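Engineer: Kindly return the folded structure for what I paste below:
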Amino acid sequence: MKLSEQIVLVTGAGRGLGNAIACAFAAEGARVVVNYRASREAAETLCRQIGTDRALALQADVTDAAQVAAMVAAAHAHFGAPVTTVVNNALADFSFDGDARAKAEQIGWQQFSAQFEGSVRGALNIIQSAIPGMRERGFGRVINIGTNLFQNPVVPYHDYTAAKAALLSLTRTMAADLGPLGITVNMLSGGLLRTTDASAATPEAVFDLIAASTPLQSVTTPAEFADAVLFFASPWSRAVTGQNLVVDGGLVKD
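Structural biologist: Okay, here's the model as predicted:
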């Protein structure tokens, strides 16, 4: 299915990386569901920028299965067709601040649980709600947003990294289960992005160090990362599933 024919649900799309992903799909002619939890004003502004005929802002906490089901149903009713593509981008509240991170002797299970709720439970709720519509269309694309930290934990964010590693496992098991339905499931893993709300606390010196360590001599931007997301939704990835593509300027070799 061409990108221009897809109905794409991007979670956490009101700001940051999600905003860039929604814009990238819209630029290709896709209709976009801009999910948000609290960033209503930003989500609605984005929809006006894209065009209210092609974008719909819907509030839902992705960790709540009932809210997710209602959101997917509302998107179907609004566009007159089911969601074909989901991007699991929503992030539980987190700040990439290495100095303030919880250290090994301090971190508690509650912090792990919060990250697992957002990354794994949230993705599971979205995928399960979207499956019936994808089955109906005989086509589906699930794209999960991961991190390069589980390949190279240069900063040991224990809770965030563990949750994203679990999301990679879910990516691969879902790919095996949903493949017969014509649904592919893949992950894109970035490093620190310049700049999102989550990376705003990162010192400039850290960005400079990362840039100097990459073959491209730069830190990946949200717009650059979003371009790569399009590949997994496009016809050119029709035989690709269960994969994890690292998008970080060549910093980490998967």
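Engineer: CA only for contacts and neighbour counts going forward, please
Structural biologist: Noted.
Engineer: F96: how many residues sit nearby?
Structural biologist: F96 has 19 neighbours, counted by other CA atoms under 10 Å.
Engineer: Please report how far it lies from G108.
Structural biologist: 18 Å (CA to CA, to the nearest Å).
Engineer: can you check A42 too?
Structural biologist: The value you get for A42 to G108, if CA to CA is used, is 33 Å.
Engineer: The two: who's more crowded?
Structural biologist: The residue with more neighbours, out of A42 and G108, is A42; 17 against 12, by other CA under 10 Å.
Engineer: Just to be sure, the more buried one is in a strand?
Structural biologist: No: counting by DSSP: H, G, I helix; E, B strand; the rest coil, A42 is located in no strand; its state is helix.
Engineer: Contact partners for it?
Structural biologist: G14, R15 (CA atoms under 8 Å, 6 or more residues apart in numbering).
Engineer: one more to put side by side:
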Amino acid sequence: MPSSIRLDQQLVLVTGAARGLGEHLVRAFLREGALVVINYCHSAEAAHKLASAAPEQLLAIQADVTDKAAVQAMFAQAREHFGKPVTTVINNALPSFSFNGDARPSVEQLTLAQLNQQFDGVVGGALNTTQAALAGMREAGFGRIVNIGTNLFQNPVVPYHDYTAGKAALLSLTRTLSQDLGPDNITVNMVSGGLLRTTDASAATPEAVFDYIAANTPLRRVTTPAEFADAIVFFASPWARAVTGQNLIVDGGLVKN
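Structural biologist: Modelled structure (predicted):
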């Protein structure tokens, strides 16, 4: 079995792919010639509009990633449509969340329910997609899983307690999965960003926050979703064939990992 396969031979599934960063991920893989499944939960119109841009390469499928049966059905539908198993999973789906520090609960207000919502969506969703992908990846002798993290692990400058805790748990899962799945030639990595300019999630972020980040970043600008997406494509590419269990921070150098 090959240690890697070209991007244009991969079937990529991106969760939460209809809008924001997800749409940029779809377009980045499409540019490289991959077949791409556009997973969405509620954004049906946006997902199908995106899929219509290249119907031979793109397929929109609705599934709530926290629903294990729905995720299993999505993988089966993708395989039936394209005639091959999903080889590459990008866990991008995010439970409902607004990146506005002024509106987030303080430590006094934080509830276990808020933490569990993020754990269920972030960690539970990634677990469901990983389990659904394993049989096909093992059949292909190749697999790539890339989880989306955050630089707030190292630089918790805003009180996104629930979001950051969920992503931190996902980093731990990334590392343990990489150890467990490495013998199957399946790599598992994380790419962590800061605030991106601009996605639906960051639309509520005050302009002053963007300016502050830009001023404190070596590149003197806020990373764009397209720039972030390119780093994720790297982890699916043959150039990253010996990289697993890693967390790459892509934020213009704001946080040094």
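Engineer: so the alignment partner in structure 1 of G253 of structure 2, which of the three states?
Structural biologist: Matched to structure 1 by TM-score structural alignment, G253 of structure 2 sits across from G250. Under three-state DSSP, G250 of structure 1 falls in the coil class.
Engineer: who are the neighbours in contact with G250 of structure 1?
Structural biologist: T214, P215, L216.
Engineer: Take those and write them to JSON lines, including distance to T184 of structure 1, neighbour count and secondary structure.
Structural biologist: Converted to JSON lines, the contacts of G250 of structure 1 look like this (distance: CA to CA, whole Å; neighbours: other CA atoms under 10 Å; DSSP: H, G, I helix; E, B strand; the rest coil):
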{"residue": "T214", "distance to T184 of structure 1": "30", "neighbour count": "16", "secondary structure": "coil"}
{"residue": "P215", "distance to T184 of structure 1": "30", "neighbour count": "11", "secondary structure": "coil"}
{"residue": "L216", "distance to T184 of structure 1": "30", "neighbour count": "13", "secondary structure": "coil"}
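Engineer: can you put these in JSON lines and add distance to D53 of structure 1?
Structural biologist: Formatted as JSON lines, the contacts of G250 of structure 1 follow (distance: CA to CA, whole Å):
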{"residue": "T214", "distance to D53 of structure 1": "40"}
{"residue": "P215", "distance to D53 of structure 1": "41"}
{"residue": "L216", "distance to D53 of structure 1": "38"}
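Engineer: who touches the residue nearest the centre of structure 2 in this structure?
Structural biologist: By CA atoms, centre = their mean, structure 2 has its centre lying nearest to N92, at 2.6 Å. N92 of structure 2 makes contacts with V14, T15, G16, A17, L21, G22, N147, I148, as judged by CA under 8 Å, 6+ apart.
Engineer: can we see that at 7 Å?
Structural biologist: Counting by CA atoms under 7 Å, 6 or more residues apart in numbering, N92 of structure 2 touches V14, T15, G16, G22, N147, I148.
Engineer: Look up the closest residue to the fourth one, ignoring the ones flanking it.
Structural biologist: With CA to CA, 6 or more residues apart in numbering as the criterion, G22 of structure 2 has its nearest non-adjacent residue at 5.7 Å, and that residue is G16.
Engineer: E136 of structure 1 corresponds to which position in structure 2?
Structural biologist: So, by TM-score structural alignment, E136 of structure 1 is matched to E139.
Engineer: For T87 of structure 2, see how far away its match is.
Structural biologist: 10 Å.
Engineer: And these two? Which one has more around it.
Structural biologist: A direct count of neighbours by other CA under 10 Å for E139 of structure 2 and T87 places T87 higher, at 25 against 14.
Engineer: measure the counterpart of that one in structure 1 to A66 of structure 1 for me?
Structural biologist: Per TM-score structural alignment, the equivalent position to T87 of structure 2 in structure 1 is T84. Applying CA to CA, the value for T84 of structure 1 to A66 of structure 1 is 19 Å.
Engineer: what do we get in structure 1 for P156 of structure 2?
Structural biologist: P156 of structure 2 maps onto P153 in structure 1, by TM-score structural alignment.
Engineer: So its match belongs to a helix, correct?
Structural biologist: No: P153 of structure 1: not assigned to a helix; according to three-state DSSP it is coil.
Engineer: Could you report the neighbour count for it?
Structural biologist: Residues near P153 of structure 1, counting by other CA under 10 Å: 12.
Engineer: how many other residues sit next to the residue nearest to it when sequence neighbours are not counted?
Structural biologist: For P153 of structure 1, ignoring the flanking residues on the chain, the nearest one in space by CA to CA, 6+ apart is T161 at 7.9 Å. For T161 of structure 1, the neighbour count with other CA under 10 Å is 22.
Engineer: Who are the contact partners of the spatially closest residue to F139 of structure 1 that is not a sequence neighbour?
Structural biologist: Spatial nearest neighbour of F139 of structure 1, chain neighbours left out: G182 (5.0 Å); criterion: CA to CA, 6+ apart. For G182 of structure 1, the contacting residues are G138, F139, G140, by CA under 7 Å, 6+ apart.
Engineer: Many thanks, have a good one.
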